[in-house]
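In: mind looking at a prediction? Sequence and model below.
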Amino acid sequence: MKEKVNITIHDLAKELDLSPSTISRALKDHPSIGAQTRANVQKLAKLRGYRPNIMAVNLRNQQSKTIGVLISWINRPFFSNLISGIEEAAREKGYNVIISQTTDDLKIEKDNAKTLYDIRICGLITSISIETLEYPHFGQFYRSNTPVIFVDRVPGDFQGQKVVIDNYQAGYDATTHLIEQGCTRLAHLGGSLKQGLYKERLRGFRQALEDHNLVLNPNYILNGKSLSREESLVLATKLFEDGQGPDGIFGANDMAGVCAILVAKKYGKTVPDDVAVIGFNDDPICEIVDPPLSSMYHPAREMGRICVKRILDSLNKNNQSDDLSILTTELVPRKSTLRIVEIES
């Protein structure tokens, strides 16, 4: 006969002829239970493969020490760094983290949000899907007083705590850097304008051109969705179909920047002399591509740590945090743009 798969406290109590409450306290090393009894209970629990029912514990306590993370792509460097910051900060405070991926699919985002809600996480950190334009699936958390922190991709018209960077200023700084290297025909490869961060990076790009009295070529502003490799290659190719192409390209992520370099080379262009290229995020790929890609550093790990602090502040009723945290970015110049200024050794 097969052994019972899910061993419960009641099974252990029956086998040892003890009450379930005694078993429970013994498993928690409660001093009210004798040392020998605790040892017997814990030995049997290990032998039988007993595991506590975390969901049941959460139901009894009305809260867990688990923070839910709902993001688009776990395998992208920005999100990997964000998760690292979240896990570091959570672990320091004795909290666990459960991570759920949406692959930029709104239905999956809704389903996964419901699952995280059902297991009674103590707080949610989320970077919304590209397609998310309405937010009723987050309302369940607010109704149960479960804090929600939106990070990076945040809803523009939905109230809540948000942790972002100054995307406008970052876009402005990236474009200004290209202009300072002598670029005059500038192009922008952007993501979906359904999301505020891509709108703001484009706004910064436009403003930098205006402030430097440069003409904006509408054919050099191309927007995709999430700027995957395949999508970025298609967009970058369109920039050079007129025979001349831009002499400076600002990609709204590093994949767009890398693809711009690859396509420029395919068209016989030298980077950075014929066309300078800058990306966004400062992913590891920036140092692998030839020439190394200039980028705007995106403080993902720090953002993750701030999100956890916001969760814990909310749980502790510490309302000192503002509703909006805006972090700054930093230009990381490399050989893909440096026509005039040499890299310091």
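Out: That came in fine, so what should we check first? Numbers count the residues shown, from 1 in each chain.
In: C-alpha only now, for contacts and for neighbours.
Out: Noted.
In: any idea which residue sits dead centre in this structure?
Out: residue 79 (3.6 Å; CA atoms, centre = their mean).
In: and it, which helix or strand is it part of?
Out: Element membership for residue 79 (DSSP states H and E) is helix 77-92.
In: and that helix, what's buried?
Out: Residues of helix 77-92 classed as buried by neighbour count (16 or more other CA atoms under 10 Å): 77-79, 81-90.
In: ok so, going back, how much space between the residue nearest to the centre of the chain and residue 266?
Out: Between residue 79 and residue 266 the computed distance is 31 Å (CA to CA, to the nearest Å).
In: in addition, the following structure is provided for comparison:
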Amino acid sequence: MFKPITIKDIAQALELSPSTVSRALSDSYEINEETKKRILEYAEKHNYRRNPIASSLRQGRSYSIGVIVCEVANSFFSQAIDGIESVAYGKGYHVIISQSHDSYEREVVNIQHLANRAVDGLLISMSAETKDFSHIINLHDQGLPIVFFDRIIDTFDTHTVTTNNREGAKKATQSLIDRGFKKIAHLANAPHLSITSERLEGYEEALRQNGIALEESLIRYCHHGGRIQQEVEEAVRYFLALPEKPEAIFVASDRLSMGCLSAYNNLAPKDRHPAVAGFSNSDVLDLLQSDFTCVHQPAFEMGRMAMELLIQLIESKYPVYDFDNVVLETELISR
């Protein structure tokens, strides 16, 4: 059975006190350079690694961060996690990733589990099904640092990192209008999500600026955020059954874009497919539809900035009252 080397083992081997070894490994000025060098060389040769549990007990910190996303397989969130990790590991933190799969119940259980593991802070992107925020508010009230990214709530003050959802949606809708389409539907996420209202505003603004009347009948919401493919297929069936079918669709999220294109491939012949523009960070959607126009979000940068802000909260020696609401720009990619 593997048994890692300890400070006591090093002390015994070098005939030193454990406290001397501990201070040397912490680069204390109290230990002379020659002794420090002996200890460090021995520790490296025998693969000594600091015990994170013991360190956390001494310092009252676990040096771990909980991250809640809807799913890791989603291209946007996998890129955001890369950004999170690029900061965390460089600053001595470990990341524990948990997936809600856009389920309220799973989000509650996962967040409570992370809190019970004594994480130093949480990075959260809200589940599509979550309307009751009490499980998050309670942890915030108890002093746990929390930062939101992408899908945020404004129930309490904290740092947030999002993209310019309104402008991204407007550009996507405008790209469809520029191709000559006027009857443009909108496949939206859960109505209560922050990204849903912002992207709806951008869609409506593009129509208004081009003199195209808004038709409420062309807007369909997916209350489970595409987690249930049947929900997306029902929306596509609705569009296909309209007397005047939409010529194009603006889709509001990465998962919904994939679900929408898959549903059209399953339910309608190619000549009945509308043009589609939507939010997506995936490189595979053009395999389903070669002229798919996507709004690309700077996911890596979003994750990186959210992690930086969370560490600032965790390591601040004083209460924080001024918070940043960072908004990053999107990029329209036309194929």
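Out: Received the coordinates, thanks. Only a predicted model underlies this, so the values are computations on that prediction, with no experimental measurement involved.
In: thinking again about what came up before, residue in the second structure matching the residue nearest to the centre of the first structure?
Out: When the structures are aligned by TM-score structural alignment, the residue of the second structure matched to residue 79 of the first structure is residue 77.
In: that match contacts residue 67, correct?
Out: No - taking CA atoms under 8 Å as the definition, residue 77 of the second structure is not a contact partner of residue 67, at 10.6 Å.
In: number of nearby residues for the nearest residue to residue 239 of the first structure once chain neighbours are set aside?
Out: When the adjacent residues along the chain are set aside, residue 239 of the first structure lies closest to residue 245, with 5.6 Å between them (CA to CA, 6 or more residues apart in numbering). As a burial measure, residue 245 of the first structure scores 23 neighbours (other CA atoms under 10 Å).
In: pretty sure residue 245 of the first structure belongs to a helix, no?
Out: No - judged by DSSP: H, G, I helix; E, B strand; the rest coil, residue 245 of the first structure forms no part of a helix; its state is coil.
In: strands along the first structure, start to end?
Out: When assigned using DSSP state E, the strands of the first structure occupy the ranges 66-71, 96-101, 123-126, 148-151, 161-165, 186-190, 221-223, 248-251, 276-278, 295-297, 324-327, 330-332.
In: in contact with the counterpart of residue 212 of the first structure in the second structure, which residues?
Out: Taking TM-score structural alignment, residue 212 of the first structure has residue 210 as its aligned residue in the second structure. Remark: with contacts taken as CA atoms under 8 Å, 6 or more residues apart in numbering, residue 210 of the second structure is in contact with nothing.
In: what about residue 210 of the second structure, distance to residue 12 of the second structure?
Out: 79 Å.
In: where do the helices sit along the second structure?
Out: Secondary structure of the second structure by DSSP state H: the helices cover 7-14, 18-25, 33-45, 52-59, 75-88, 104-116, 134-141, 165-178, 194-209, 229-241, 254-267, 285-288, 299-315.
In: still on that earlier bit, now, which of the buried residues of helix 77-92 of the first structure sits nearest residue 250 of the first structure?
Out: The shortest distance between residue 250 of the first structure and any of these, using CA to CA, involves residue 78 and amounts to 18.0 Å.
In: thought the closest one was touching residue 280?
Out: No - assessed by CA under 8 Å, residue 78 of the first structure is found out of contact with residue 280, at 10.1 Å.
In: give the residues shared as contacts by these two.
Out: With contacts defined as CA under 8 Å, 6+ apart, the residues shared by residue 78 of the first structure and residue 280 are residue 298.
In: ok, the aligned partner of residue 288 of the second structure in the first structure - contacts?
Out: Counting by TM-score structural alignment, residue 288 of the second structure lines up with residue 289 in the first structure. Going by CA under 8 Å, 6+ apart, residue 289 of the first structure touches residue 258.
In: check the one 10 residues further on too.
Out: Each residue near residue 299 of the first structure by CA under 8 Å, 6+ apart is listed here: 327, 328, 329.
In: ok, now with 10 Å
Out: In this structure, residue 299 of the first structure makes contact with 78, 81, 82, 85, 164, 165, 281, 282, 327, 328, 329, 330, judged by CA atoms under 10 Å, 6 or more residues apart in numbering.
In: most widely separated two among these?
Out: Using CA to CA, these reach their maximum pairwise distance at 85 and 330, which is 18.5 Å.
In: circling back: list the residues that contact the match of residue 79 of the first structure.
Out: 68-71, 83, 125, 150, 254, 281, 299-300, 302-303.
In: measure the nearest residue to residue 235 of the second structure once chain neighbours are set aside to residue 88 of the second structure for me?
Out: Ranked by CA to CA, 6+ apart and with sequence neighbours excluded, the top spatial neighbour of residue 235 of the second structure is residue 220, at 6.4 Å. Shown here: residue 220 of the second structure relative to residue 88 of the second structure, a distance of 39 Å by CA to CA.
In: compute the number of surrounding residues for residue 318 of the first structure.
Out: The number of residues packed near residue 318 of the first structure is 11, by other CA under 10 Å.
In: then residue 216 of the second structure?
Out: With neighbours defined by other CA under 10 Å, the count for residue 216 of the second structure comes to 9.
In: how about the one 3 residues further on?
Out: The criterion is other CA under 10 Å. On that basis, residue 219 of the second structure has 17 neighbouring residues.
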